[in-house]
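Q: Sequence first, then the predicted structure, then my questions.
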Amino acid sequence: MKIGVVTFPGSLDDVDAQRAVRIGGNEAVALWHGDEDLHGVDAIVLPGGFSYGDYLRCGAISRFSPVMTSLVEAAGKGMPVLGICNGFQVLCESHLLPGALIRNDHRKFICRDQRLRIENATTAWTSAYAAGQEITVVLKNGEGAYVADEATLDRLEGEGQVVARYLGNPNGSQRDIAGVTNAAGNVVGLMPHPEHAVEDLTGPGTDGLGFFTSLVERAFA
C-alpha cells in the first residue's frame, strides 16, 4: 500500500515514520503540508514533532495547512489516518478525533520507553495486535496529557474507541488514555511513538511494528 507521511514545518519524525512504513511492507510517499494533492496514497501518517513551533497550541496552526483540507475529506470517506504525538494533536485540532492534548501534569518533557496495553485491535492501524496485548514503545512529549469532558470519556469507553492505555500513567492523561480512534476505526491518534520501535537495533524492540503492518494484513486478509 502507498502510505503518505506529511511533513509540516517543525516535523521531526517524518523520516522515521517513512522508514517504519517501508519496514512494515508498504510504500512511503512524502507529502508536503502546503500541497493539497494526496498523490494517490491509500493511507496517511501525521508524524511527531513541533509543527509550526507549537505556537498558539500544539497542532492549532497545522490544521489549516492545505494538505489537511484534502486529508479531512479523505478521512471522512474512510481513508486510514494515523496521527502520532504531534500528529495526534493535529487530528484533535482538526476535529477528526475528540478531546485534546495538554501539558503534562508534572510540567516536564518526558522521554522514555513506555508500556502500553492495546485496548482496541479492530482499527485499521491495530489489527495486527490482540486486544489486551501489552507492548513497549517510545514516549517523548511535553504536552501529551489526553483530556476530554466526562461525557466524551464515557462514550469513548463505552463504544470501544480507546485504542491504547498507559501501564503506569506518565503524564496525567485522563483514564490512562494513550490513544483513541474515531467511531469508524479508520482514524487513530496515538501519543507514544511506534515508529521508534520497529527495529531491535534502534529502539526498545519491534513492538511498534504492528501499527505499520496492520494495513497490509487487512488488505490481504
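A: Thanks, I have it.

Q: okay, CA-based contacts and neighbour counts for the rest of this
A: Fine.

Q: which residue ranges form the strands in this protein?
A: According to DSSP state E, the chain carries its strands in the segments 2-7, 27-32, 43-46, 81-84, 100-102, 110-118, 134-141, 145-147, 162-166, 177-181, 187-190.

Q: take the one below as the second:
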Amino acid sequence: MKFAVIVFPGSNCDLDMYHAVKDELGAEAEYVWHEETSLAGFDGVLLPGGFSYGDYLRTGAIARFSPIMNAVKQAAEEGKPVLGVCNGFQILLEAGLLPGAMLRNEKLKFICAPVKLVVENTGTPFTAAYDDGQEITIPVAHGEGNYFCDEATLKQLKDNKQIVFTYKNNINGSVANIAGITNKAGNVLGMMPHPERAVDQLLGSKDGLALFQSILSHWREKNAITS
C-alpha cells in the first residue's frame, strides 16, 4: 500500500506522518506538495497537522483551494481512505469533505497533552483493529479543536455512526465530546488527536498504530492481498 502525505506551506507534522506509515507500519509513503494536481498511483491519502498557510482567515480556509485538493476529493469519491489529522481535519471540514466546523478551544488556550479517547465505531477502515468502547491514549496539540455542528447534523452523525472517536473528558468544548468523525461512506476520517505521534511506546503510547494497521488491513482485504 502506498500513502500520499500531503504537504502544505506550514505543515509541520508531515515528518511524523511519514515515519508512522513508512517506519512503523512498513508501508510505502511519499510526500506530495500541495501544488501537485494528481494522486495517481496512491492507495491512501494523509493530510497532516500544522498551520497551513499560517492559519490565515480560518484554519484550513486557504489550504482547501490548493490544487491538490481536487485530487483529494477524487480519491475520496473513489473510496480510497483519506485521513486528516488536526489541521488536516480542519482542511477536510473547509473543503466540505466532512460536515461541521472548528472553533477556538472553549477556554481559548492551546492544548498540548496526551488525552483519553473512546473508540465509538469499529466498523470503519480506520478502526477495525480496536474494540468497541476501547479507551486509548493519543496526544493533542491544537488551539482550534472545538468541533461544532448544528443539531440536525449531529443527529445525522449519530444515526449514520459517523462519530468514531470521542474525548473521555471533553478538553476543548466539542459538541458531544467529538474527537473524530467520518463521512457517510466511512472512508474519510478527520480527527484532532495525533495518532502518528502514538505509534511507539517510546513516545508514551502506541495506541495510534492500530489506526494505521486498520487502514492497511482493510486495503489488503479489499484487494485480496494475503501478504
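A: Good, I have the coordinates. Just so it is clear, the model here is predicted, and its values are computed rather than measured.

Q: Can you report how many residues lie near residue 55 of structure 1?
A: By other CA atoms under 10 Å, 12 other residues sit near residue 55 of structure 1.

Q: which residues of structure 1 fall in helices?
A: 14-23, 66-76, 86-93, 150-158, 210-219 (DSSP state H).

Q: so which of the ones you listed is the most packed in?
A: helix 86-93 (a mean of 28; mean count of other CA atoms under 10 Å).

Q: show me the residues around residue 103 of structure 2 that make contact.
A: The neighbours of residue 103 of structure 2, taking CA atoms under 8 Å, 6 or more residues apart in numbering as the test, are 144, 145, 146, 147, 148.

Q: Make CSV out of the helices of structure 1 and add distance to residue 125 of structure 1.
A: As requested, those are exported to CSV (distance: least, CA to CA, whole Å):
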stretch, distance to residue 125 of structure 1
helix 14-23, 12
helix 66-76, 14
helix 86-93, 14
helix 150-158, 17
helix 210-219, 5
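
Q: Of all the ones you listed, which one is nearest residue 56 of structure 1?
A: With CA to CA, the closest approach to residue 56 of structure 1 among the helices of structure 1 belongs to helix 86-93: 11.5 Å.

Q: distance between the ends of stretch 43-51 of structure 1?
A: Taking CA to CA, to the nearest Å, the first and last residues of stretch 43-51 of structure 1 lie 20 Å apart.

Q: how about it, aligned to which bit of structure 2?
A: Stretch 43-51 of structure 1 corresponds to residues 44-52 in structure 2, going by TM-score structural alignment.

Q: Now that stretch: buried residues?
A: For stretch 44-52 of structure 2, the neighbour count (16 or more other CA atoms under 10 Å) marks 44, 45, 46, 47, 48, 49, 50, 51, 52 as buried.

Q: Correct me if wrong: the second one contacts residue 79.
A: Meaning residue 45 of structure 2. No. Using CA atoms under 8 Å, residue 45 of structure 2 is not in contact with residue 79, being 11.0 Å away.

Q: Now do the same contact list for the closest residue to residue 34 of structure 1 other than its chain neighbours.
A: Leaving aside its sequence neighbours, residue 34 of structure 1 sits nearest to residue 66 (CA to CA, 6 or more residues apart in numbering; 5.2 Å). Counting by CA under 8 Å, 6+ apart, residue 66 of structure 1 touches 33, 34, 35, 36.

Q: In PyMOL, select just the buried ones from the residues you listed.
A: Burial among the contacts of residue 66 of structure 1 is assessed by 16+ other CA under 10 Å; the matching PyMOL selection reads:
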select buried, resi 33+34
